[in-house]
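Peer 1: Quick one, fold the following:
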Amino acid sequence: MALAGLKVIEIAGLAPAPFAGKVLADFGADVVRVDRSTSTMNLDVLAQNKRSIALNLKSPAGIEALIRLCEKADVVIEPFRPGVMERLGLGPEVLLKRNPRLIYARMTGFGQEGHYAKMAGHDINYLAISGVLNERSKSGKGQVVDAAMINGVNYLGSFVYNMNKAGALFQTPAGTGQLDGGAHFYDTYKTKDGLFMAVGAIEVEFYKLLLKGLELDEERDKLPEQTDSSNWPKMKALFTKIFLGKTQAEWIKIFDLTDACVTPVLDYYSMPTPTPAPRLLRTPAKASASNEGSDVFLEVGGHSKDILAEAGFSEVEIRDLVAKKAVAGAGLEKSSL
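Peer 2: Coordinates of the predicted model:
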């Protein structure tokens, strides 16, 4: 597999960091999730192809154990707000001193510095506020990768930003433009059975196919020019009425495999099972065995003993960590080490 042999330490956290770890694991990396030894609940549903070690990061012995694990790792992924890892004694200056080749990947909402740096947030906040990695094989040195979600949203918006700067997009009030809900040919429409279809027929040739599927004729029905925004509200009302006349399945049959750019809006129950991306022909990723029920969860500390042993901890050292309550895991306390 493409990332076979890559060792990754993932500090347990919420969705973005676990997803990054899942991508690496799906492509063959050995991803070890560091859980809290006191954790009684596991909410991570992105744990496929990973292993878990449960450490007490409030214990000096637990901190040192994690540092030793990082000494033999290629990548560490941390999901906390700015300053948390430093307060634990696990900041970049500590880990990179022990392992200069380590890639230290940080995941925050608003970045390490700035007005909102220490504030909690979710997707909608990052969207509201928004306006990589050099391979160490070239230099022999690792580095800090600071990935803030607000910066990611901003970066993904490069196309929109540059188009808007050039005067090609969003020169009208919000909700009245071509791509933000104003145009009748770029929106979603409710169907007879309460489901939805998405329409994205921007180009002229695609728009003509859209009209054909809706059984409309520009000349016969005296339709206005596609780009005449003054008539967009009227056209949107017409499209709304027409789409309500058929079920989603009927519209799928009409538009399927055409270039009209009309597709169904899938719900969580009908969407395809998520698979690793991108697809590699020679070294494909390993698909998750199951995405249902308890199989999506990873037992907290289920691999603690094996992970420590692989990192070079002796039986005496492991027993000492257990005694100090620096590590936990299924069977460790009763283990005959």
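Peer 1: Please count neighbours and contacts with C-alpha atoms only from this point.
Peer 2: Noted.
Peer 1: Which parts of this protein are strands?
Peer 2: Taking DSSP state E as the test, the strands found in the chain are 7-11, 30-36, 50-55, 75-78, 103-108, 144-148, 186-190, 196-200, 262-264, 327-328.
Peer 1: Please give the structure of this sequence too, so both can be compared:
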Amino acid sequence: MSGPLTGIRIIEMAGIGPGPFAGMLLADMGADVIRIDRAAGAATPSDISARGKRSIALDLKKPEAIDLALTLIAGADALFEGFRPGVMEKLGLGPEICLERNPKLVYGRMTGWGQEGPLSHSAGHDINYIAVTGALAAIGRKAGGPVPPLNLVGDYGGGSLYLIMGLLAALLEARTSGKGQVVDAAITDGVISLMAPTQAYMAGGTWSLEREDNWLDGGSHFYDTYQCADGKYISIGAIEPQFYALLAEKLELDLGQGGYSHLFEKDQWPLLKQRIADKVKTKTRDQWCGIMEGTDVCFAPVLDANEAVLYPHNQARKNYVEIDGVTQSAPAPRFSRTPSSIQRGPCAAGADADSILAEAGLGRGDIESYKQAGAIRYE
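Peer 2: Below is the predicted model:
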């Protein structure tokens, strides 16, 4: 094992979406992530979020399985789950019971709406969570309506990353206090937090609620994507005056050198955007790369997922790795002294039951008795 979280043991209650992704990142950073699955199953190499973890499959309808889960929780530093509020309590694995068993436990709860509130028990997905935060309404073209930004903003930005931040902060605090606590990580809360800079622009009077009417939402001519002669796209982000001047030079266009004044001269944006669009369409994406790439224009080609793997900068940084024939992201961020690494590819659900239980102090006879009771599931 390697990584800054080596020596930290985390229980992941198997689920979907932001929970497994959070577990993957924690495992990449060296944490021993033990996934409690509800059923055994074959390994799926394409299930990238399952990499680096170990698995035990338990029939949580049986009291013997709950006893085993509590035994594992007693030896863990943290646990996280992504069920609707109340599900863990019904299983007999709620925070009160787990913290009684392990007072230092950090108990993470990953939901869309949070543990309380009018919508807390309602079903939802990323698109719904970001819809009520103001984020979705701000993304898209003026004429086309809001555009879902994949499920990056809600599930993974406001969800997984805020869950991890909360878990790690609580783990640090537990080292000094000796006490665990519950981390309520709601996707809506996280996305609203991510909207803080936009809220600041609004408070300062520099942000409109109308889509494609602002300097960072595709409304301005200096921060947008443009289609090239070959149908591919490039991105421009020439916000600062010196970068804007360089953009005009590289495009061989008179865009006016007003610098920051252009941020607020919205009446000029459509004309200048059309002039840039017309110019960009005279060359292919590769030709524009030859002219602008590596300069201070703040330029980059718009790549699809396959092209991104082959992009020279990404290759130089070794941002992708291949495991079991599946190309996937390398661990991030990077640590100078305790580098992260992918410990293993996705394992079969339940594959590590015997070794996990042995580490927890159970003898062969104990493990066999739990097998006979049907508490442990094997494929």
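Peer 1: re the thing from before, between the strands of the first structure, which gets nearest to residue 215 of the first structure?
Peer 2: Relative to residue 215 of the first structure, the nearest member of these by CA to CA is strand 262-264, separated by 14.2 Å.
Peer 1: give me the stretch of the second structure that the closest one matches.
Peer 2: Aligned using TM-score structural alignment, strand 262-264 of the first structure spans residues 299-301 in the second structure.
Peer 1: Give me the mean distance between that stretch and the first structure.
Peer 2: With the two structures superposed, stretch 299-301 of the second structure lies on average 1.3 Å from its match in the first structure, counting by mean CA distance after the TM-score superposition for the first structure.
Peer 1: Quick check: which of the strands of the first structure has the most neighbours on average?
Peer 2: Mean neighbour counts were compared across the strands of the first structure using mean count of other CA atoms under 10 Å; the top stretch is strand 327-328, at a mean of 29.
Peer 1: what helices or strands is it leaning on?
Peer 2: Where contact means 3 or more CA pairs under 8 Å, 6 or more residues apart in numbering; DSSP states H and E, strand 327-328 of the first structure is packed against strand 50-55.
Peer 1: switch the cut-off to 10 Å
Peer 2: strand 30-36, strand 50-55, helix 60-71, helix 304-310, helix 315-323 (3 or more CA pairs under 10 Å, 6 or more residues apart in numbering; DSSP states H and E).
Peer 1: And residue 106 of the second structure, what's its match in the first structure?
Peer 2: Correspondence of residue 106 of the second structure to the first structure, assessed by TM-score structural alignment: residue 103.
Peer 1: Sorry, slip of the keys, the one I care about is residue 145 of the second structure.
Peer 2: Under the alignment (TM-score structural alignment), residue 145 of the second structure pairs with no residue of the first structure.
Peer 1: Residue 145 of the second structure: how many residues sit nearby?
Peer 2: For residue 145 of the second structure, the number of neighbouring residues by other CA atoms under 10 Å comes to 13.
Peer 1: still on that earlier bit, what residues does the match of strand 262-264 of the first structure touch?
Peer 2: With CA atoms under 10 Å, 6 or more residues apart in numbering as the test, stretch 299-301 of the second structure has contacts from 223, 225-226, 232-238, 243, 247, 285-286, 288-289, 292-294, 308, 311.
Peer 1: go again using 6 Å as the cut-off
Peer 2: 234, 235, 236 (CA atoms under 6 Å, 6 or more residues apart in numbering).
Peer 1: so which of the helices and strands packed on strand 327-328 of the first structure gets nearest residue 89 of the first structure?
Peer 2: helix 60-71 (7.5 Å).
Peer 1: what range in the second structure matches the closest one?
Peer 2: Applying TM-score structural alignment, one finds that helix 60-71 of the first structure aligns to the residue range 63-74 of the second structure.
Peer 1: isn't residue 4 of the second structure right up against residue 336?
Peer 2: No: with contacts defined as CA atoms under 6 Å, residue 4 of the second structure does not count as touching residue 336, sitting 10.1 Å away.
Peer 1: So the two - more neighbours on which side?
Peer 2: For residue 4 of the second structure versus residue 336, neighbours defined as other CA under 10 Å are more numerous around residue 4 (17 against 7).
Peer 1: Noted, bye for now.
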